[in-house]
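Participant: need coordinates for the following:
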Amino acid sequence: MPFPLYLLALAVFAMGTSEFMLAGLLPDIASDLDITVGTAATLTTAYAIGMVVGAPLMAGLARNVPGRSGLSAFVLLFLAAHAVGAVTGSFPVLIATRVVAALANAGFLAVALTTATALVPSDKKGRALAVLLSGTTVATVAGVPGGSALGALFGWRATFWAVAVLCVPAAVGILAGTPASRPREYAADGPAALRPELAQLKRPRLLLVMLVGALVNAATFAAFTFLAPVVTDVAGLGELWVPVALVLFGAGSFAGVTVAGRFSDRRPGSVLVVGGPLLLVGWPALALAADEPAAFLPLVFLQGALSFALGGTLITRVLYEASGAPTMGGSYATAALNVGAAVGPLVAATTLGTPLGHHGPLWASGCLVLLALLVALPLRGVITAGRDRRGASR
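Facilitator: As a prediction, the model looks like this:
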């Protein structure tokens, strides 16, 4: 894989750390700014909204800008948002910085997905995306626990500064190592008109693949968001086991996206036909085994692997289906990911007040995967197809 892909993954690592780190920082932020934890939690909602809205918006604004310039600008904007957030004493300003950071993150990821697939042959999109998405999975393994530990030792502002510092080598690396030329999908006289690219969203096949990807990601985040209370209150483990469980999930996700990346171009059906049913069975199994740590912890790793193997493969299929939108296709994949990330925890939260209690989010994840598989049935010929014929023929 080309070295610039790893520079893009470094930026994704910094952004992924920022996206997930608030879970361990909310009490500290609430105490410091004299607000309730519930109010502080709106920072997460603001970020999710910014990601969903920002993907198509920022991709549209940056579509006429060479990839290197657009990517570096998004990283620098992300850095600035965290620097301001680290010094502000105003909660409204902090919320504003999270929205700006989310817009920068969404724009970066949308452009990076397009850039990553343009750096490799048309039948290597899956492997390229596996490298790029590994930045997110490594963030769950190292970045989020590291950020939580840094916040516990030096306060939440130190974690914001750490994310800002991580952006510096990412920005320098992108400027130095990412080609300035436009993706080869562009016409010689510039990118295609925006309207035909947006018109791709009228294609039922593209919309359905995006929906399946969003549902699988919703299932992932439904369980991941509420994993901590399952560890402490159901499994009966101490609070120190929470980061262990998160690291296991992150390590599994890294393994899953890495292995699936080698199959998602030519044999996506193998990933989906095998991984889909296993993922469906895995969430209820995790709920039933939650009070047995010896079974619960290995299943956390396995579910992380299956979730990201399936999710990464589906996002690859979105990009194949959106091949007629060379500058906007990445934003469609990003939007699908983040709609799922926003909806999943909301669905899971509705189960907490039921007799299922802390088991509820795990059962909700199983239901979301079941819905994804039912939606996917009419698409089995599209999703399980090998590499995109039009992309391969170019």
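
Participant: please make it C-alpha for all contacts and neighbour counts, starting now.
Facilitator: OK.

Participant: what about the strand or helix carrying Pro277, distance to the chain center?
Facilitator: According to DSSP states H and E, Pro277 maps onto helix 268-288. Put simply, helix 268-288 sits 19 Å off its chain's centre (Cα atoms, centre = their mean, to the nearest Å).

Participant: got the buried residues for it?
Facilitator: By neighbour count on 16 or more other Cα atoms under 10 Å, the buried set for helix 268-288 is 268-269, 271-272, 275-276, 279-280, 282-287.

Participant: for comparison, sequence B:
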Amino acid sequence: MYSFTASAERRLLWLLAFTQFTVIMDFMVMMPLGPQIMRAFDISPAAFATAVSAYSWCAGLSGLLASIYIDRSDRRSLLLTMYALFSVSNLVCACAGSFEVLLIARAFAGISGGVMTSLIMAIVGDVIPSHRRGAATGIVMSAFSLASVIGVPVGIALGAHFGWSTPFFLLFGLTLVIGLIGYWLVPSLTAHLAGGLRPFSRALPDLLKLITEPRYRPAFLLSFSLMVAHMMVIAFISPFLVANHGVAPASIAWMYCVGGIAPFFTSRLIGRLADRYGHRRVLQVMLLISLVPVLFLTHLPPLPFWAIVLFFPFFMVAMTGRMVPFQALLTTVPKPQARGAFLSVNSSFQSLGSGCGAWLGGMILSTAANGAITGYGTVGWIAAALALCVCAGTAWVATYTRSSDPGPDQITPTGAIQPDS
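Facilitator: The predicted structure is shown next:
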């Protein structure tokens, strides 16, 4: 473990949170901009889902490849390099003049951004002791709320007044600033290299072994399933409200702003509860709670816009709240020296699940003659069923019990599935 002062630890965590903020905003802003993008390029919901999925699928594949090298280098160097590539991807996306170029730009963003989440979580796992990792994960996950409260509303407003590409120009500027701060603030992080490196010729066989490791397979499967359930619903909130409930695209900004305020505070609270009562138990509770807002939103009755705005915070708290203990639980699955590779592969499964969820949702939805989107209720029921499956499947995720993150020889395996010796 590293020895950071409390203030240095907080600065690093908040820098990682703001880094994650730009990655999440880059992904999230595409969804509420859906109506403008569909009009600008004259595309269907299914084609728009392909644009959303392109990022996720490329992020998943790049994350798998990253697992080969993510534990072989200084975390700082890799973080800064991938973030620079991610910054360039936003500029390319902002300059896209056709739907085909937009697809290529989103794929490029996925290739670079896909590595960032697993790398950030690996740094959290390396730096923060296990007994405080839930709260630290809550800080990093609060980036989702920041993106909802600030990033997405600002992006929607800019897109409504100056064109859909404006938010991506904004992201390009933000990533430049945050990247420079990271260059100055992030120290060298090489403790995970202390045990030595296996020959690079073993990288691909080790990746295949990691993916097929029986103790890891339940975690990978649940990660994929949860993100399918997540994105089936979230990717089409804005098009559904605009087409079926007459909400103006510019007004969506207020909904995301109000909806994101509550998770900004509850993410850290849920993280502390997970540390106190157990990541698995809190995850199961949040999964069950999330069923109510998911089914209500996908079967939304005619309501005034102010009522939708008041409801949205409950939806956001539930969806974010189930990801905080889930991410914290995942950091306890691998041994420290394999944490980066494990989280990279897991992030890949989450990205592939996101892409499949958006794509599957787009295939289920259709546009009626009057312009309304149909099939969103069916999407909700499938997402709820998947959440229940994840809730039941958490019993099969194996974890390790650590005492202030001791060395590998002191790790004691626990959980429903016993790890290999």
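
Participant: returning to that earlier point: which of the buried residues of helix 268-288 of structure 1 lies closest to Gly391 of structure 1?
Facilitator: Pro268 (15.6 Å; Cα to Cα).

Participant: in structure 2, what residues pair with stretch 139-149 of structure 1?
Facilitator: Counting by TM-score structural alignment, stretch 139-149 of structure 1 lines up with residues 147-157 of structure 2.

Participant: give me the distance between the two termini of that stretch.
Facilitator: 14 Å (Cα to Cα, to the nearest Å).

Participant: the longest helix along structure 2: which residues count as buried?
Facilitator: If you go by DSSP state H, structure 2 has its longest helix at helix 99-127. Under the neighbour-count criterion of 16+ other Cα under 10 Å, helix 99-127 of structure 2 has 99, 102-127 buried.

Participant: what helices and strands are in contact with it?
Facilitator: helix 6-28, helix 45-69, helix 75-94, helix 133-146, helix 305-331, helix 339-364 (3 or more Cα pairs under 8 Å, 6 or more residues apart in numbering; DSSP states H and E).

Participant: thinking again about what came up before, got the buried residues of helix 268-288 of structure 1 as TSV, with distance to Arg394 of structure 1 columns?
Facilitator: Formatted as TSV, those follow (distance: Cα to Cα, whole Å):
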residue	distance to Arg394 of structure 1
Pro268	21
Gly269	23
Val271	26
Leu272	26
Gly275	31
Gly276	31
Leu279	35
Leu280	37
Gly282	40
Trp283	41
Pro284	44
Ala285	45
Leu286	44
Ala287	47
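
Participant: out of the residues you listed, who's nearest Arg195 of structure 1?
Facilitator: Pro268 (30.2 Å).

Participant: mind checking what that closest one lines up with in structure 2?
Facilitator: In the superposition onto structure 2, Pro268 of structure 1 corresponds to His279 when matched by TM-score structural alignment.

Participant: for its match, give me its contacts.
Facilitator: Contacts here follow Cα atoms under 8 Å, 6 or more residues apart in numbering; on that basis His279 of structure 2 touches 134, 325-326, 328-329.

Participant: same thing but 10 Å
Facilitator: By Cα atoms under 10 Å, 6 or more residues apart in numbering, the contact set of His279 of structure 2 is 134, 270-273, 324-330, 332.

Participant: between the residues you listed, which is nearest Leu85 of structure 2?
Facilitator: Gln327 (24.9 Å).

Participant: and that closest one, how many neighbours?
Facilitator: With neighbours defined by other Cα atoms under 10 Å, the count for Gln327 of structure 2 comes to 22.

Participant: counterpart of Pro361 of structure 1 in structure 2?
Facilitator: Pro361 of structure 1 maps onto Tyr376 in structure 2 when the alignment is built from TM-score structural alignment.

Participant: burial measure for its match, as a count.
Facilitator: 23.

Participant: quick one: the residue nearest to it when sequence neighbours are not counted from Thr190 of structure 2, how far?
Facilitator: Once flanking residues are discounted, Tyr376 of structure 2 sits nearest to Thr298: 5.5 Å by Cα to Cα, 6 or more residues apart in numbering. Distance, Thr298 of structure 2 to Thr190 of structure 2, by Cα to Cα: 46 Å.
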